[in-house]
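Q: The sequence and its predicted three-dimensional model are supplied below.
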Amino acid sequence: MTTRRRTVSAAEASGPRRPGPLERQRRRLFWPFVGPALAVYGVLFLAPIAYAAWTSLYKWDGMGEKQWKGLDNYRILLDDPTFATSILNTLKILVVGGLLTFFISFLLTLVLREMRAKLFARSVLFFPNLVNAMVFGAVAGFVFSPDGPVNVVLGWVGVDTPPKWLAIDNVFPLIIGTLVWTATGYYTTIIMAAVDQIPPYLYEAAELEGASAFQRLRHITIPLSWDVVTVCAVLWTVSSVKVFEMILLFGGSNSGNPPTQTWTTAMYVYTSAFPTSSVPKMGLASAAALVSLVMVGLFTVLLRRIMRRDPIQY
């Protein structure tokens, strides 16, 4: 009898644990709180994505009847050299622009941490991110014009034949430079917010041990703010695929689109959906948009896996 009681007690002990009152209350409140947010997300994001996926299987001008094409729109994208150029330019912004942005951001972090007026400096660095992209397009057209201030200054220092800054071959590097300039202050501000949470005694101990500024950046600042840096990298990945207005402003005009050498995937989607001299291709635009979505998703997952590290306690 005693053995049986022990067996029953052991079975009860090894059985599923009953949730406590606090856990039951959390379960009851989960869907009332999360449900509305999921519904809004589904209506505003998941439903349009599903509709775009369905539209990508048709030939449609946006007004008439849809004609079934299956995967033909995706085959057109694979054979279209303009779309290949758009993907390549998007990857240039993602990789080259990202490396430049974060390299400069870390250098600025190294300087701002030791600066007395660092709050004012952050405000100055963050200011370009508040300016509309149309302003940059107008300013670039004036500053880099043949008679603009840049060529005037180059003439003063003896450069008789300055480069044609706004030529087709030079527009895309100029766009990347402008994107880096506008984004550097934004990411520097975010990284500095994480650096401010690092205990000062770690830097003091490193200074006593004779560590240089770059060694402190490498062994203290970057490891202890790595989670924030990872989030910034994901934000840059997502934003690089959506670069559109800068391309349109730097290379476009009232009578036509920018040259195809400067297109990104977002620009390709726009010109397919709203062409200047042909019938809209909503199916092709939807297919290109889905390819961009899949691309940014893959890059985000890959980036998260590459940058994943164990958290550091301090």
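A: Good, I have the coordinates.
Q: use CA for all of it now, contacts and neighbours both
A: Will do.
Q: so what does the longest helix along the chain touch, helix or strand wise?
A: If you go by DSSP state H, the chain has its longest helix at helix 168-195. Packing partners of helix 168-195 (3 or more CA pairs under 8 Å, 6 or more residues apart in numbering; DSSP states H and E): helix 98-112, helix 118-126, helix 226-241, helix 245-251.
Q: If we use 10 Å, what do you get?
A: Counting contacts by 3 or more CA pairs under 10 Å, 6 or more residues apart in numbering; DSSP states H and E, helix 168-195 is packed against helix 81-92, helix 98-112, helix 118-126, helix 133-143, helix 222-224, helix 226-241, helix 245-251.
Q: Okay, buried residues for the longest one please.
A: Applying a neighbour-count criterion of 16 or more other CA atoms under 10 Å, one finds 226-230, 232-234, 236-238, 240-241 buried in helix 226-241.
Q: could you dump those to JSON lines with distance to Ala213?
A: Below are the buried residues of helix 226-241 laid out as JSON lines (distance: CA to CA, whole Å):
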{"residue": "Trp226", "distance to Ala213": "18"}
{"residue": "Asp227", "distance to Ala213": "21"}
{"residue": "Val228", "distance to Ala213": "21"}
{"residue": "Val229", "distance to Ala213": "19"}
{"residue": "Thr230", "distance to Ala213": "22"}
{"residue": "Cys232", "distance to Ala213": "23"}
{"residue": "Ala233", "distance to Ala213": "23"}
{"residue": "Val234", "distance to Ala213": "27"}
{"residue": "Trp236", "distance to Ala213": "26"}
{"residue": "Thr237", "distance to Ala213": "29"}
{"residue": "Val238", "distance to Ala213": "32"}
{"residue": "Ser240", "distance to Ala213": "31"}
{"residue": "Val241", "distance to Ala213": "34"}
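Q: before we go on, here's another structure to hold up against the first:
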Amino acid sequence: MARPAPDVMTRPATATSGPAVTDTPTRGSAAGRRQSPADQRRRLLIPFVGPALILYTVLFVIPILAAVVISLHRWAGSGPMTWAGLDNYTTLVEDELFLQSLGNTLKLLFVVGGAIFVLSFALTLVLRDMAGRKIVRSVLFFPHLVNALVYGVLAGFVFNPDGLANAILRPLGVSTPQWLAQDNLFVLIMITMTWMTTGYYTTILMAGVDRIPPYFYEDAALAGANAWQRLRHVILPLTWDVFGVCAVLWTITSVKIFEIVWIFGGSSGNGIPPTKTWTAAVYTYATAFSGDSVPAFGAATASAILSLVLVTALVVLLRRVMRRDVIEF
């Protein structure tokens, strides 16, 4: 006779039985932890910013650090370097030619920069309501695209003693000046820089003005505001950030001006433009590659470092002076 199967269904569950398996994720599991937007941005920071940061470090940061080291030595560009400490910097501060070159750079920064922005704002006011302003904007921008060598050739054609300018002035009984003389040459360079660059900054400022909603101008017209009042109370406040960017761009550009001076200055007996036209960039180049037997790379690099410090200080000062609350519209 067969034995009956045990009744397993009647076995009670005990407290010692194994832990129950649930579908609830554990606290540390990836499924149970949601990433905040800040965490997601931090995860994307390295893949997106990392390559650019590495490239910037290799191409800019390391060369700047190497330039600082070279500026503390006397070096002819090859061979061993001799430690000089701060002698290169003290020599520059006492060098009248460097101070003159730095003064010319500051003239370009403030005088030419002031003329550029006055003309740019004036052209912006005139062109804002002009029919065909996009075509005029392109025409104004064109001089910025032309190579500086073209302006040097044009200056020789127009301003040489037998050039176009004197040919026009002589029949009028006007005494013909020596336009390309050393005393007048830097003024001519400043005028040319103003002509070359005004259209560029006018284009940027007009792009900022175009984004201002029309009802601001309508309210100003209803209030009877003239052109100056519109500029002061509407255009400047609403394009202040654009103006700040333009000021920083011009500050950086003015300290690096080189080719226009070299081209307009022509060449003297030693192949270098007249020293009255030198800027800080020209001084740096001429000091390094003047052909002098005295090691000059240390002094030239010190000049470049001082120019970098000047740009940095001016940019930081500009950003602090021009800091404003952002106006949203």
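A: Cool, got the structure. Fair warning: this is a prediction, and the values are worked out from it, not measured in the lab.
Q: picking up where we left off before, ok, which of the helices and strands packed on helix 168-195 of the first structure comes nearest Thr276 of the first structure?
A: In terms of CA to CA, the element of these nearest to Thr276 of the first structure is helix 245-251, at 13.2 Å.
Q: Report the aligned residue range of the second structure for that closest one.
A: The alignment of helix 245-251 of the first structure onto the second structure (TM-score structural alignment) spans residues 259-265.
Q: same question, stretch 61-72 of the first structure
A: The aligned range for stretch 61-72 of the first structure in the second structure is 76-87, by TM-score structural alignment.
Q: Any buried residues in the matching stretch, and which?
A: For stretch 76-87 of the second structure, the neighbour count (16+ other CA under 10 Å) marks Ala76, Asp87 as buried.
Q: ok, Ser101 of the second structure - contacts?
A: Lys107, Thr275, Lys276, Thr277, Trp278, Thr279, Ala280, Ala281, Val282, Tyr283, Thr284 (CA atoms under 10 Å, 6 or more residues apart in numbering).
Q: Now which residue in the first structure aligns to Thr277 of the second structure?
A: Under TM-score structural alignment, Thr277 of the second structure pairs with Thr262 in the first structure.
Q: what's the burial count for its match?
A: A count of nearby residues for Thr262 of the first structure, using other CA atoms under 10 Å, gives 25.
Q: Nearest residue to it in space, please, no chain neighbours.
A: Leaving aside its sequence neighbours, Thr262 of the first structure sits nearest to Phe172 (CA to CA, 6 or more residues apart in numbering; 5.6 Å).
Q: Report the separation between the equivalent of that neighbour over in the second structure and Ser101 of the second structure.
A: If you follow Phe172 of the first structure across to the second structure using TM-score structural alignment, you land on Phe186. In this view, Phe186 of the second structure and Ser101 of the second structure are 11 Å apart by CA to CA, to the nearest Å.
Q: I would like the residues contacting stretch 291-310 of the first structure, please.
A: Contacts of stretch 291-310 of the first structure (CA under 10 Å, 6+ apart): 49, 74, 77, 87, 90, 94, 223, 226-227, 229-231, 233-242, 264-266, 269, 285-290.
Q: which residues does the residue nearest to Tyr58 of the first structure when sequence neighbours are not counted contact?
A: Leaving aside its chain neighbours, Tyr58 of the first structure sits nearest to Trp68 (4.5 Å; criterion: CA to CA, 6+ apart). Neighbour list for Trp68 of the first structure: Thr55, Ser56, Leu57, Tyr58, Lys59, Trp60, Gly283 [criterion: CA under 10 Å, 6+ apart].
Q: and of those residues, the nearest to Pro149 of the first structure?
A: For the contacts of Trp68 of the first structure, the residue nearest Pro149 of the first structure by CA to CA is Gly283; the value is 44.9 Å.
Q: any idea which helix or strand carries that closest one?
A: helix 282-306 (DSSP states H and E).
Q: can you state the direction angle for that helix and helix 81-92?
A: Orientation of helix 282-306 of the first structure against helix 81-92 (axes from the mean of the first three to the mean of the last three CA atoms, to 10 degrees) gives an angle of 30 degrees.
Q: now the nearest residue to Thr260 of the first structure once chain neighbours are set aside: how far from Ala140 of the first structure?
A: Distances taken as CA to CA, 6+ apart place Thr82 nearest to Thr260 of the first structure, at 6.5 Å, with adjacent residues excluded. Using CA to CA, Thr82 of the first structure is found at 25 Å from Ala140 of the first structure.
Q: Check Thr55 of the first structure too.
A: Using CA to CA, Thr55 of the first structure is found at 38 Å from Ala140 of the first structure.
Q: same check, this time on Pro311 of the first structure
A: Distance from Pro311 of the first structure to Ala140 of the first structure, counting by CA to CA: 43 Å.
Q: again, but for Leu119 of the first structure
A: In terms of CA to CA, Leu119 of the first structure sits 28 Å off from Ala140 of the first structure.
Q: Neighbour count for the two, which is higher?
A: The neighbour comparison of Leu119 of the first structure against Ala140 (other CA under 10 Å) goes to Ala140, with 19 against 12.
Q: Skipping adjacent residues, who's closest to the counterpart of that one in the second structure in space?
A: Under the alignment (TM-score structural alignment), Ala140 of the first structure pairs with Ala155 in the second structure. Leaving aside its sequence neighbours, Ala155 of the second structure sits nearest to Phe264 (CA to CA, 6+ apart; 7.6 Å).
Q: And for the one you found, the neighbour number?
A: 25.
Q: Likewise for the one 5 residues further on?
A: One way to gauge burial is a neighbour count; for Gly269 of the second structure, by other CA under 10 Å, it gives 7.
Q: Now do the contacts for Met134 of the first structure.
A: Contacts of Met134 of the first structure (CA under 10 Å, 6+ apart): Ala140, Glu245, Met246, Leu248, Leu249, Phe250.
Q: Residue in the first structure paired with Leu59 of the second structure?
A: Leu59 of the second structure maps onto Leu44 in the first structure, by TM-score structural alignment.
Q: mind listing what's buried in stretch 279-286 of the first structure?
A: Neighbour-count burial for stretch 279-286 of the first structure, counted by 16+ other CA under 10 Å, picks out Pro280, Lys281, Met282, Gly283, Leu284, Ala285, Ser286.
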